[in-house]
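> This is a predicted model, with the sequence first.
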Amino acid sequence: MRLAEIFERVVGADAPVRFRAYDGSTSGDPESEITLVVRTPVALNYLAQSPGALGLTRAYVAGHIDLEGDMYTALKRMSEIAFGDGVRLRDFLAIAKDIGWVKFVNRVPPPPQEMRRSRLLERGRRHSKERDAEVIHHHYDVSNAFYEMVLGPSMTYTCAVYPTPVASLEEAQFHKYELVSRKLGLAKGMRLLDVGCGWGGMVIHAAREHGVKALGVTLSKEQAEWAQKKIAQEGLGDLAEVRHMDYRNVPDGVFDRISSIGLTEHIGKKNVPDYFASLYAKLKPGGRLLNHCITRPRNDLPAMVPGGVINRYVFPDGELEGPGWLQAQMNDAGFEIRHQENLREHYALTLRDWSANLDRNWDAAVAEVGEGTARVWRLYMAGCVLGFEKNVVQLHQILGVKLDGDDSGMPLRPDFEPRRG
């Protein structure tokens, strides 16, 4: 049996993509600008071991399956295909007979870009300081040069906020930082703590645009080193600082404002109450916290899908919660909730811009980090565009205040609309 026959059995003869296999067989729409290519029999080993998304991801990352055309378009079309009855056992046996030397019982090791469970277990229990440091190293210490190619000059790896649909990525990242600044009510002389600060974007913005004395902390050594160099280049050393440290080690009670932009996803659901309690303790009375994170669209969905592609390749130990549940934890930690909004469409636009940057710099990115890692990013970002567009995931900002007695310090009708950069 030819591989194209199996493809047609699974997705139908009129699938809106082309299919081409190493055995010379073809199928699908000959006019489609998207072609799925099975390059070697090893792809079948991966699919036999892990049918579905995980097997496809392993085969693609390892280069045994390829895609010709735009990744986002391919994923969108494949997600719309009405799958049939699937492949029966006798069909797999026929394939095995045809290709001869491939034995489906032989396990093919996952590509090295996959975070193995054994490696995590060596670092201790989930969300211990040691294991969190290993997870952050896995994702964020890929290469600063690679991140510059993907993220652009702002080096901001969190959802931007687009003032208009045609705004550039840099304009949208400035707009996001200014939105956070307005919600926090930043003013000259304040002390800001930015937890999980990345490459220091919020720290630099707060210092440069608002005269705030800002401290950022990150578990990524490469991020901290890059940020400190950038702060020096900007001449902001008297106001801004980024340290390589765990947010849990920052002293309590010394900050006027705290921003947490993209950290909650790494905390773990069982640790969220302690996380918000810790941030509450670090604020002075009258202080504010702005929590910005990816969320699930419902509060009753599981926080983590064990063994999923994202957890294996992108964010090991990552967990997402619903916005209502997160808001309740902030409230129970002592914060008065003053504002909340969902920015999921903005994250789809952000990911589109990052994907375009990667495609534009593909050859240089592959030279920097290797084709396997570049493929992980290409697949993950295009898939996440779909996730935010289809409301599989959301992005929420929640603003809380640590009351000074009964005083919130908030204006009666706050205007959070940022000024243009």
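That came through, no problem. Numbers count the residues shown, from 1 in each chain.

> contacts, neighbours, all on C-alpha from now
OK.

> In this structure R296 contacts W325, no?
No: using CA atoms under 8 Å, R296 is not in contact with W325; the gap is 10.0 Å.

> neighbour-wise, which of these two wins?
R296 (21 against 15; other CA atoms under 10 Å).

> so the closest residue to V10 other than its chain neighbours, which of the three states?
Nearest non-adjacent residue to V10, counting by CA to CA, 6 or more residues apart in numbering: G86, 4.7 Å away. What DSSP: H, G, I helix; E, B strand; the rest coil gives for G86 is coil.

> With P30 instead?
Classification of P30 by three-state DSSP places it in coil.

> Can you give me the neighbour number for it?
Neighbours around P30, by other CA under 10 Å: 14.

> re the thing from before, from G370, how far out is the residue nearest to V10?
According to CA to CA, to the nearest Å, G86 stands 34 Å off from G370.

> need the strands for the stretch 201-350 of the chain, in chain order.
With strands called from DSSP state E, counting those that start in this stretch, the stretch 201-350 of the chain shows them at 213-218, 240-244, 255-261, 283-295, 336-342.

> closest one to D359 among those?
With CA to CA as the criterion, D359 lies closest to strand 283-295 of those, at 24.4 Å.

> okay, now the one to match up with it:
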Amino acid sequence: MTLARVFEQLAGAAAPVEFTAYDGSRAGSPGADIRVDVRSPYAVSYLLHSPGALGLARAYVTGMIDIDGDMIAALTTMQQILGEVTPRDKARILRTVMRDPLLRGAVTRRLDPPPQEAPFSRIPSWLRHSKKRDAKAISHHYDVSNTFYEWVLGPSMAYTCACYPREDATLEEAQFHKHDLVARKLALRPGMRLLDVGCGWGGMVMHAAREYGVKALGVTLSKQQAEWAQKAIADRGLSDLAEVRHLDYRDVTESGFDAVSSIGLTEHIGKQNLPSYFSFLYGKLRTGGRMLNHTITRPDNLAPPRKENGFINRYVFPDGELEGPGFIQMKMNDAGFEIRHQENLREHYARTLTGWCRNLDERWDDAVAEVGDGTARVWRVYMAGCVLGFNQNWIQLHQTLGVKLDADGSSHMPLRPDWGS
């Protein structure tokens, strides 16, 4: 059997995909919009020796297979025709390839994972989230290249879900609107003090300072983010109001903040640490202050919260843990916050990711030169896959607003939300 036929056997002969291989073989649907090019027989080894569909991802990251066509469309198609690669699928393929001497030699060799796979990503949950380990996990994902992130994220350098005010809004308009929505939910006014934990490249910090005259402190575990943000703050003349520190949020000594924002950090905290996390943030607020938590969630708490063998855990967010919105709200509530508002922005995140995918494709050659082919491939498949995740409700994005009540129970909240949409 030819190499292309091996993959056709996995997908099915009627799949709307064309398969080609380095040996000149072709299979599938000629001229299909999506083409899978198999460049090495060792792609089959990854396929057979890796759990679930991880082998396909490993083969793609290493360049042993390539995908010609829109990656979001390709993953959507592959999801429909492949689903999860089961042990039965692998046994069927193994029986086939063992009859071919070349393929037999390839599949009997177990390959090491690609170097982009985090070597520490499969540690038991009770060993995660020390300060040292969190710093290592954050560095794995965020200390890639500020230049690379500038190309992917665009001028806003906002690596969190945007909020689109209109159907035709650009990514930059949507990121501005997101930061402004957070600011309005927090009721920021000149002279206030804001703590932004997990501040990234300082987008929220600079927005609060520039647009609202707020004295804003951001903290991040990424050294590269902090350096970029501090330079951007100085270049924009905001140094008297805005500051970003390379610091674990747990090491912030100041307190009495008027508002706290957590935009895209809760995913890194870990389920067992959520009570102490929200208690810490509660303690940083003055009475009457508000906290806005913006985080990726999962639709429910019924299934296991993370796939130990999954692509995201191994390549993108080691130690990341997602919880349901109700669980997040409960832990905020238990820490003392009165919950005043919650909304799901998952469709907005699908749009945001689509914009990032477009940016990466437009600067693909530059991106490969900057971070290497393997890392660029990780990002291409990860972001496209997340578009599917948000569109199909595998994952969600919730903003939850809490307030620290005065001693007499006063919330200082308006009778109805006054921050618009």
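Sure, I can see it. Computed from a predicted structure; not experimentally measured.

> Do I have it right that S121 of structure 2 meets D319?
Yes: using CA under 8 Å, S121 of structure 2 is in contact with D319, at 6.4 Å.

> okay, and the common contacts of the two?
N313 (CA atoms under 8 Å, 6 or more residues apart in numbering).

> In terms of neighbours, single out the busier of the two.
D319 (27 against 21).

> And the more buried one, what's its match in structure 1?
Correspondence of D319 of structure 2 to structure 1, assessed by TM-score structural alignment: D317.

> what's the distance between that match and A382 of structure 1?
Going from D317 of structure 1 to A382 of structure 1 by CA to CA gives 21 Å.

> do the same with T350 of structure 1
Using CA to CA, T350 of structure 1 is found at 11 Å from A382 of structure 1.

> Q223 of structure 1 too?
24 Å.

> try G324 of structure 1
27 Å.

> out of those two, which sits in the more crowded spot?
A direct count of neighbours by other CA under 10 Å for G324 of structure 1 and A382 places A382 higher, at 23 against 16.

> What residue in structure 2 is paired with the more buried one?
Match for A382 of structure 1 (TM-score structural alignment): A384.

> what residues are up against that match?
M71, I72, L75, L353, T354, C357.

> hang on, it in a helix?
Yes: under three-state DSSP, A384 of structure 2 falls within a helix.

> which among the contacts of A384 of structure 2 gets closest to W364 of structure 2?
C357 (10.1 Å).

> Wait, a strand at the closest one?
No: read with three-state DSSP, C357 of structure 2 is helix and lies in no strand.

> What does it correspond to in structure 1?
So C357 of structure 2 corresponds to S355, using TM-score structural alignment.

> From Y380 of structure 1, how far off is that match?
9 Å.

> Which one's more surrounded, the two?
Neighbours were counted for S355 of structure 1 and for Y380 using other CA under 10 Å; S355 has more, 23 against 20.

> thought the more buried one was touching R378?
Yes: with contact defined as CA under 8 Å, S355 of structure 1 counts as touching R378 (6.6 Å).

> Most remote residue from the middle of structure 1, which is it?
Most distant from the centre of structure 1: K97, at 41.4 Å, with distances by CA atoms, centre = their mean.

> The helix or strand encompassing that residue vs structure 2, average distance?
For K97 of structure 1, the host element (DSSP states H and E) is helix 89-99. Mean deviation of helix 89-99 of structure 1 relative to structure 2 after superposition (mean CA distance after the TM-score superposition for structure 1): 3.7 Å.

> Buried residues of the very next helix or strand once past that helix, list them for me.
Toward the C-terminal end, the helix or strand that comes next after helix 89-99 of structure 1 (DSSP H and E) is helix 117-121. By neighbour count on 16 or more other CA atoms under 10 Å, the buried set for helix 117-121 of structure 1 is L120.

> Counting by contacts, list what helix 117-121 of structure 1 packs against.
Applying 3 or more CA pairs under 8 Å, 6 or more residues apart in numbering; DSSP states H and E, one finds that helix 117-121 of structure 1 contacts helix 129-140.

> The helix it packs on corresponds to what range in structure 2?
Against structure 2, helix 129-140 of structure 1 falls on residues 131-142 (TM-score structural alignment).

> What residues sit buried inside that stretch?
Result for stretch 131-142 of structure 2 [16+ other CA under 10 Å]: buried residues D134, A135, K136, A137, I138, S139, H140, Y142.

> For the stretch 151-300 of structure 1, which segments count as helices?
For the stretch 151-300 of structure 1, the helices defined by DSSP state H, counting those that start in this stretch cover 169-184, 201-210, 221-233, 272-282.

> Superpose on structure 2 and give me the mean offset of the first one.
Once fitted to structure 2, helix 169-184 of structure 1 is off its aligned match by 0.3 Å on average (mean CA distance after the TM-score superposition for structure 1).
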